[in-house]
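> When you get a sec, could you give me coordinates for this:
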Amino acid sequence: MRFADYAKMYLKAGDGGPGMAHFRREKYVPKGGPDGGDGGDGGNIILEGNSQMNTLLDLRYKKFLKAAKGQPGGSSQKTGKKGKDVILGVPLGTVAYESETRRFIGEVVEHGDQLVVARGGKGGLGNTHFKTPTNQAPDYAQPGEPGQEVTVEIELKLIADVGLVGFPNAGKSTLLSALSAARPKIADYPFTTMEPNLGVVQMPDHRSFVMADIPGIIENAHEGKGLGIQFLRHIERNKVLLFVINAMSDIESEFSILCAELEAYRKDLMDKPKMAVITHMDLLPEFKLDKEVALDIPKLEISAVTGYQTDILKEHIWKLLNENQKVRY
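So this is what the prediction gives:
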């Protein structure tokens, strides 16, 4: 299934049903008072969290959605039927914005969470409500309120414990496949990973955590270069950031560029717990760097191909996650 993390839709919630202007008429009550019922509320359009979904692909092709109108009120003060809601299943980690203003509507992070993105109009009041001592027979009722019309942008931000951040071909996909059962595409050319991949890392004593391989970041990605910012949003949901850097590169320079890109995209990303992983150590003599590397975060040299220090890496990640249990997605 193709990964999709963005959808834009025009939504029209249901209009409220009109109230009824009606008078009670029975055999022995020829001039009964007003008994018009209220109109039903219009249907809402709702996003509902579904833990079995992992993409917004189903919404990509739904450009226009309309909920049902509320039914008119009836006689004998009967309220009209509410318009049926439109409920759209979405993956956990979905957020919604109003398109024109980028007003934040809400987010869905738990299975079964519901977020109303377009609210139906209220049903109109029947003429029963307008009876007064000086107006015993009101012959009017309220129309229903119109349902909300809005163009929304829906984005998916992957929820994972650990996010792999690095340049193209840093070895992120290889690391993910070595630590988990995920099998992302791996090749020796830039931008092999064109979409995020998730993998569950299993550890002894029934411990596990979820790791996300984010497509490679290059300098000025926050301005749209390379794959641009469409995947930077996924890093927002990760509890721990793992900077993956190729041992054959200028490690300090790459780390500095990656930090600058994350900070330019969103400053508080750099407040998350972080660790640097130097990969491809199997390409160096005796698995040792040829010079000392100074980074301001913990680092570990590994080889995903040979398994060199990968078990130690898992334990380091587990410790970071447990030391920062209160970190929000």
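> from here on, contacts and neighbour counts on C-alpha atoms
Will do.
> Hmm, residue 174 is touching residue 186, no?
Yes - under the criterion of CA atoms under 8 Å, residue 174 lies in contact with residue 186, with a separation of 6.7 Å.
> Which one's more surrounded, the two?
Between residue 174 and residue 186, residue 174 has the larger neighbour count (other CA atoms under 10 Å), namely 22 against 15.
> Please enumerate the strands of the stretch 101-250 of the chain.
Under the criterion DSSP state E, counting those that start in this stretch, strands of the stretch 101-250 of the chain are mapped to 104-108, 114-118, 149-156, 162-165, 197-203, 207-213, 240-246.
> The fifth one: which residues count as buried?
Within strand 197-203, the residues scored as buried using 16 or more other CA atoms under 10 Å are 197-201.
> tell me the two of those residues that are most distant?
In terms of CA to CA, the buried residues of strand 197-203 reach their longest pairwise distance at 197 and 201, which sit 12.8 Å apart.
> Need the overlap of contacts for the two.
None of the residues lies in contact with both residue 197 and residue 201 under the rule CA atoms under 8 Å, 6 or more residues apart in numbering.
> Roughly how far does residue 233 sit from residue 12?
From residue 233 over to residue 12 the distance is 28 Å, taken as CA to CA, to the nearest Å.
> Show me which of those two is the more surrounded one.
The neighbour comparison of residue 233 against residue 12 (other CA under 10 Å) goes to residue 12, with 24 against 16.
> residue contacts, that one?
The neighbours of residue 12, taking CA under 8 Å, 6+ apart as the test, are 45, 64-67, 118, 147-150.
> Drop anything exposed from those.
Neighbour-count burial (16+ other CA under 10 Å) applied to the contacts of residue 12 gives 45, 66-67, 118, 147-150.
> hang on, the earlier thing: redo the buried residues of strand 197-203 as TSV? Include distance to residue 223.
Listed next are the buried residues of strand 197-203 as TSV, based on distance: CA to CA, whole Å:
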residue	distance to residue 223
197	23
198	26
199	29
200	32
201	33
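> Just the closest of the residues you listed to residue 214, please.
If you rank the buried residues of strand 197-203 by distance to residue 214 using CA to CA, residue 197 comes first, at 6.9 Å.
> how about this one, so we can line them up?
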Amino acid sequence: MTEGNFVDYVKIHLTSGKGGQGSTHLRREKFVAKGGPDGGDGGRGGHIIIRGNTNLWTLVHYKFKRHFKAGHGGHGGKQTSTGANGEDVILEVPLGTVVRDTETNAIIFEITEEGEEKIVLKGGKGGLGNSHFKSSTNQTPRYAQPGLPGQEKQVILELKVLADVGLVGFPNAGKSTLLSVVTSAKPKIADYEFTTLKPNLGIVKHRDFQSFVMADIPGIIEGAAEGKGLGHYFLRHIERNATLLFLIPADSKDISKEYEILLDELRRYNPELLDKQRLLAISKSDLLDEELMEMMRTELNKDFKEIPYLFISSVAQLGIQELKDKLWTMLNG
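Alright, predicted model coming up:
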């Protein structure tokens, strides 16, 4: 999937169908001169429904078409026949999609299961036919109800990537390179910050034909929780990950400080993110010799007593299998 096709945020305009009008028909048959009212009810207007689909990974199909209108209900007929219901509009979205109201920014609902259907806008109710209004004092009512109008709303579809492992780190920490090595994904890789502007997903193949999904998320900068840089556009993707893999390069000036900054950004955005499992990977470890690595290990043992860590190098394939084994154990332990 190319970066331009990964669409994770769209605004769409929705209109449900209006209800059909009730009938004012009066029964007329041979030998029944005055049969009385037999007008049927109008059909309901079409709903706007959102359905989860596991075969979708992005909202790109809503990139160019953003207006959706359901069908109107049919009018009531004679012999108390009800009008046809308006045609529903079903919008299919990837799992992990959040539907928000554009005016209040409130979450209307979330889609997290295959085939899960939820109505965003209900169609208008059909009007009652004149057969409902007959009485002993009014035996031939010549009026019926009009159908109720449909609803109109603008909503935001916001995709939060569903992945087992989310890569967390500063720009240029080597996240895209790691993803390209452990999966078949082909993210854009270059020697400058913010090469990755959209999340990339890849399937990590493990032993015995087992696999899990890893997401490369654009790099965090200080102030991201307040929306600085790419801000909320990527932090929301971390919410769906079961395990967070923190990636800090071996040539970093202070690994502990960088880790604390990353952790603080997650805490400020959503404190619940700190409840997730965490693993620290020191990337670009091919730059270290045995002596430097041992010195670094001594420091890390002091600072990271509760969080497991390991040294890796995507280029030199150092510690990659160990990393996959550790992640698999964390995900399935």
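> TM-score for these two?
Overall, the chain-to-chain superposition scores 0.94 on the TM-score scale (TM-score structural alignment, normalised by the length of structure 1); 323 aligned residues with a CA RMSD of 1.5 Å.
> what two of the buried ones among the contacts of residue 12 of structure 1 have the greatest distance between them?
67 and 150 (12.5 Å).
> Present the buried ones among the contacts of residue 12 of structure 1 as TSV; the columns should include distance to residue 52 of structure 1.
TSV is the format used below for those (distance: CA to CA, whole Å):
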residue	distance to residue 52 of structure 1
45	21
66	25
67	25
118	24
147	31
148	29
149	29
150	27
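> before we move on, the earlier item: in JSON lines, list the strands of the stretch 101-250 of structure 1 along with distance to residue 317 of structure 1.
Below are those laid out as JSON lines (distance: least, CA to CA, whole Å):
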{"stretch": "strand 104-108", "distance to residue 317 of structure 1": "26"}
{"stretch": "strand 114-118", "distance to residue 317 of structure 1": "32"}
{"stretch": "strand 149-156", "distance to residue 317 of structure 1": "25"}
{"stretch": "strand 162-165", "distance to residue 317 of structure 1": "8"}
{"stretch": "strand 197-203", "distance to residue 317 of structure 1": "10"}
{"stretch": "strand 207-213", "distance to residue 317 of structure 1": "9"}
{"stretch": "strand 240-246", "distance to residue 317 of structure 1": "8"}
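> Could you identify which of those is most buried?
Across the strands of the stretch 101-250 of structure 1, the average number of neighbours (mean count of other CA atoms under 10 Å) peaks for strand 162-165, which reaches a mean of 27.
> Tell me roughly how far it lies from structure 2 on average.
Its aligned residues in structure 2 lie a mean 0.5 Å from strand 162-165 of structure 1 after superposition (mean CA distance after the TM-score superposition for structure 1).
> so that strand corresponds to what in structure 2?
The alignment of strand 162-165 of structure 1 onto structure 2 (TM-score structural alignment) spans residues 165-168.
> ok, residues contacting that stretch?
Residues outside stretch 165-168 of structure 2 that contact it (CA under 8 Å, 6+ apart): 175, 212-217, 219-220, 238, 241-247, 262, 327.
> how much distance is there from stretch 89-107 of structure 2 to the middle of the chain?
Between the centre of stretch 89-107 of structure 2 and the centre of its host chain there is 8 Å, according to CA atoms, centre = their mean, to the nearest Å.
> Residue 30 of structure 2: neighbour count?
Taking other CA under 10 Å as the definition, residue 30 of structure 2 ends up with a neighbour count of 5.
> what does it align to in structure 1?
So residue 30 of structure 2 corresponds to residue 27, using TM-score structural alignment.
> what does residue 310 of structure 2 give?
For residue 310 of structure 2, the aligned position in structure 1 is occupied by residue 300, per TM-score structural alignment.
> OK, contacts around whatever residue of structure 1 lines up with residue 79 of structure 2?
The alignment partner of residue 79 of structure 2 in structure 1, by TM-score structural alignment, is residue 76. Going by CA under 8 Å, 6+ apart, residue 76 of structure 1 touches 24, 35-37.
> which among those end up buried?
For those, burial is judged from neighbour counts taken by 16+ other CA under 10 Å, and it is met by 35-37.
> Those residues in helices, which ones?
Among these, no member falls in helices (DSSP state H).
> Residue 132 of structure 1: which of those residues is nearest?
residue 35 (13.4 Å).
> how close does the aligned partner of residue 275 of structure 2 in structure 1 sit to residue 81 of structure 1?
Residue 275 of structure 2 maps onto residue 271 of structure 1 when the alignment is built from TM-score structural alignment. Relative to residue 81 of structure 1, residue 271 of structure 1 is positioned 51 Å away (CA to CA).
> Ok, residue 291 of structure 1 next?
75 Å.
> Which one of residue 271 and residue 81 of structure 1 is surrounded by more residues?
For the pair residue 271 of structure 1 and residue 81, the greater number of neighbours falls to residue 81 (20 against 11), based on other CA under 10 Å.
> Determine which two of the contacts of residue 76 of structure 1 are furthest apart.
By the measure CA to CA, 24 and 37 form the most distant pair in these, at 11.4 Å.
> any residues in contact with both of those two?
Counting by CA under 8 Å, 6+ apart, the contacts common to residue 24 of structure 1 and residue 37 are 75-76.
> Number of residues surrounding the counterpart of residue 147 of structure 2 in structure 1?
Residue correspondence to structure 1 (TM-score structural alignment): residue 147 of structure 2 is matched to residue 144. Each residue near residue 144 of structure 1 was counted by other CA under 10 Å, and the total is 25.
> ok, residue 144 of structure 1 touching residue 20?
No - under the contact definition of CA under 8 Å, residue 144 of structure 1 does not touch residue 20, with a separation of 10.4 Å.
> Residues that sit against both of the two, list them.
Both residue 144 of structure 1 and residue 20 are in contact with 39, 125, where contact means CA under 8 Å, 6+ apart.
> Measure how far the helix or strand harbouring residue 268 of structure 2 is from the centre of its chain, please.
Taking DSSP states H and E as the definition, one finds residue 268 of structure 2 inside helix 255-269. Centroid displacement of helix 255-269 of structure 2 relative to its chain, using CA atoms, centre = their mean, is 25 Å.
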